[in-house]
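Student: Model the following, please.
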Amino acid sequence: MIHPTAIVDPQARLADDVEVGAYSIIGADVEIGSGSVIGPHVVIHGPTRIGTDNRIYQFASVGEACQDLKYKGEPTRLEIGDRNTIREYATLHRGTTQDQGLTRVGSDNLLMVSTHVAHDCLVGDHVILSNGASLAGHVTVEDHVILSGFTLVHQFCRIGQHAFAGMGSGVNRDVPPCTLVSGNPAQPHGINSEGLKRRGFEPETIRAIKNAYKILYLSGRKLDDAIKEIASTANGIAALESFVSFLENSQRSIVR
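Tutor: Coordinates of the predicted model:
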């Protein structure tokens, strides 16, 4: 299962059925779970934990030290969940002690060619980063987000669940859940209706989210007033409650 030209550190812990392709390098303090396939010419440094049934393609760099100039070699980590696909030339860096010392990628994600996940990023589940999409440090990407090709996300931004960013977007503020943005700097352009339909959202829930978007972006209300109005219409709808919570906890303000 391990190609004879691959170099696997004796301290690495690989499940018995892990495949490692030609000329790949697996460093010390790397753990890879069952069913995972590491292609040729992949470099994985530790401390890094990779779950089960992941597929990492050739020339990816996983668990490397970050590019933050404040990083001085402190022991930090990268954690990757299960069933992820990490394509060619993707780069995923470990965290820094300026944050929690952790970069984390969840499960069932697709990181396409030349994507970048910088230090201290938190990526949820069922996320798609299209070719060339890049996350700067300390970015949070919630579940079911899609970032189209060459989207760039500024440090410390949050992308809410089910949000969608169009090709070449420059995201420098938080993107509320279910919101569609595009442009540089990114601007809101409605809700991600098609994505919500595909994920089984009921029509009345989609209408409620659309109404919340109108209150936030089209009513002319100040942000605090818009949040209060949306909260008053939530009526136990989980998607709206998450929407309100996201707005209330935004640290960088939102695209608006």
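
Student: contacts and neighbour counts: CA atoms only from here.
Tutor: Noted.

Student: where do the helices sit along the stretch 51-200 of the chain?
Tutor: 193-198 (DSSP state H, counting those that start in this stretch).

Student: May I see the buried residues of the helix of greatest length in the chain?
Tutor: Assignment by DSSP state H gives helix 203-217 as the longest helix of the chain. With burial defined by 16 or more other Cα atoms under 10 Å, the residues of helix 203-217 counted as buried are Ile206, Ala208, Ile209, Lys210, Asn211, Ala212, Tyr213, Lys214, Ile215, Leu216, Tyr217.

Student: go on, stretch 177-195?
Tutor: 177-183, 186-189, 191-193, 195.

Student: so how far is that stretch from its chain's centroid?
Tutor: Here stretch 177-195 shows a centroid-to-chain-centroid distance of 17 Å under the convention Cα atoms, centre = their mean, to the nearest Å.

Student: Ok, stretch 24-35 next?
Tutor: 22 Å.

Student: That one: end-to-end distance?
Tutor: Criterion Cα to Cα, to the nearest Å; first-to-last residue distance in stretch 24-35 is 17 Å.

Student: same thing with stretch 134-142?
Tutor: 15 Å.

Student: So what touches that stretch?
Tutor: 99, 115-125, 127, 150-162 (Cα atoms under 8 Å, 6 or more residues apart in numbering).

Student: compare with the first, here's sequence two:
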Amino acid sequence: MGASSLIHPTAVIDPAAQLDSSVSVGPYAVIGPKVRIGANTSVGAHCVIEGDTTLGRDNQVFQFASLGAQPQDKKYAGEPTRLVIGDRNTIREFCTFNTGTVQDRGETTIGSDNWIMAYVHIAHDCIVGNNTILANNATLAGHVHVDDWVILGGLTGVHQFTHIGAHAMAGFASHISQDVPPFMMVDGNPLAVRGFNAEGLRRRGFSAVRVAAVKQMHKLLYRQGLTLDAATAAIAGLKSDMPEALQDIERMQAFLAASTRGIAR
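Tutor: Sure thing, here's the model as predicted:
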């Protein structure tokens, strides 16, 4: 099958766009001059991919998605910024991902192996890691960081500059305006921490010792009435008792130290 047979004749693709010969493009899709798309990626009908946008290989972009449009930021004045998407992502209908702004890193970044459902909005300068699940209508405001293996329930809204730690999970229609530490389960408006993501960790191969360490960190942060400083110090003390969970404890320490919005408590 020739490359031309993978491109529907009604698609509008700028001659300067760089598409691997194995890329398929559906009817009435529009692809701009600064777009680069890797091998075996499919672009559905009526998609618009514009701006300085790079998609890796084996992505599936469903119909009516808009990728690489200018940021919804009134300060934006046409500066060159980017959208970079990794490999093997599923991007469902009506998703909108914007490029970055020069006020931040100038790039919106989405990793690999993410499952991104319909109507998800990822605003300027966001960083989304790998293996995340963003359910229908999840909305990330500008400058949000979502670490690996995060799950966001449908209709969840995330405030700008918020950081969501690895393996965290947010329930349906959550309002996230403070940082969510790794491993925690949250939901509601106002947001509340309901527990830790024990089942998710087990499914990802965490040993019983590692799960126990996360349980203890949750207890120190949320169940013993400690100040944040006292809980942080107690978490540091777990490293000598639970060396198998050293990486998880250090992940929590680094997250708490870097938090700028305060953590959900």
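
Student: Closest one to Phe243 of the first structure out of the buried residues of stretch 177-195 of the first structure, please.
Tutor: Pro177 (5.9 Å; Cα to Cα).

Student: what sits against the residue nearest to the closest one when sequence neighbours are not counted?
Tutor: In this structure, Pro177 of the first structure finds its nearest non-sequential neighbour in Gly160, 3.9 Å apart by Cα to Cα, 6 or more residues apart in numbering. Shown in contact with Gly160 of the first structure (Cα under 8 Å, 6+ apart): Val141, Glu142, Asp143, Val145, Asp174, Val175, Pro176, Pro177, Cys178, Thr179, Phe246.

Student: one step back: I'd like to know which of the buried residues of stretch 177-195 of the first structure are part of strands.
Tutor: Among those, the residues falling in strands (DSSP state E) are Thr179, Leu180, Val181, Ser182, Gln187, Pro188, His189, Ile191.

Student: that older thread, so which bit of the second structure is the longest helix of the first structure matched to?
Tutor: Mapped onto the second structure using TM-score structural alignment, helix 203-217 of the first structure spans residues 208-222.

Student: is it possible to export the ones in strands among the buried residues of stretch 177-195 of the first structure to CSV including distance to Asp108 of the first structure?
Tutor: Formatted as CSV, these follow (distance: Cα to Cα, whole Å):
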residue, distance to Asp108 of the first structure
Thr179, 21
Leu180, 22
Val181, 23
Ser182, 25
Gln187, 28
Pro188, 27
His189, 27
Ile191, 23
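
Student: show me where the stretch 101-250 of the second structure has strands.
Tutor: 107-110, 115-116, 121-122, 127-128, 133-134, 139-140, 145-146, 151-152, 157-158, 163-164, 169-170, 175-176, 184-187, 192-196 (DSSP state E, counting those that start in this stretch).

Student: would you turn those into a markdown table with distance to Asp20 of the second structure?
Tutor: As requested, those are exported to a markdown table (distance: least, Cα to Cα, whole Å):
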| stretch | distance to Asp20 of the second structure |
| --- | --- |
| strand 107-110 | 20 |
| strand 115-116 | 23 |
| strand 121-122 | 25 |
| strand 127-128 | 24 |
| strand 133-134 | 27 |
| strand 139-140 | 30 |
| strand 145-146 | 29 |
| strand 151-152 | 31 |
| strand 157-158 | 35 |
| strand 163-164 | 34 |
| strand 169-170 | 36 |
| strand 175-176 | 39 |
| strand 184-187 | 40 |
| strand 192-196 | 42 |
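
Student: Tell me which of those approaches Leu6 of the second structure most closely.
Tutor: Comparing these by Cα to Cα, strand 115-116 comes nearest, at 24.1 Å.

Student: Which stretch of the first structure lines up against the closest one?
Tutor: Going by TM-score structural alignment: strand 115-116 of the second structure matches residues 110-111.

Student: Okay then, goodbye and thanks.
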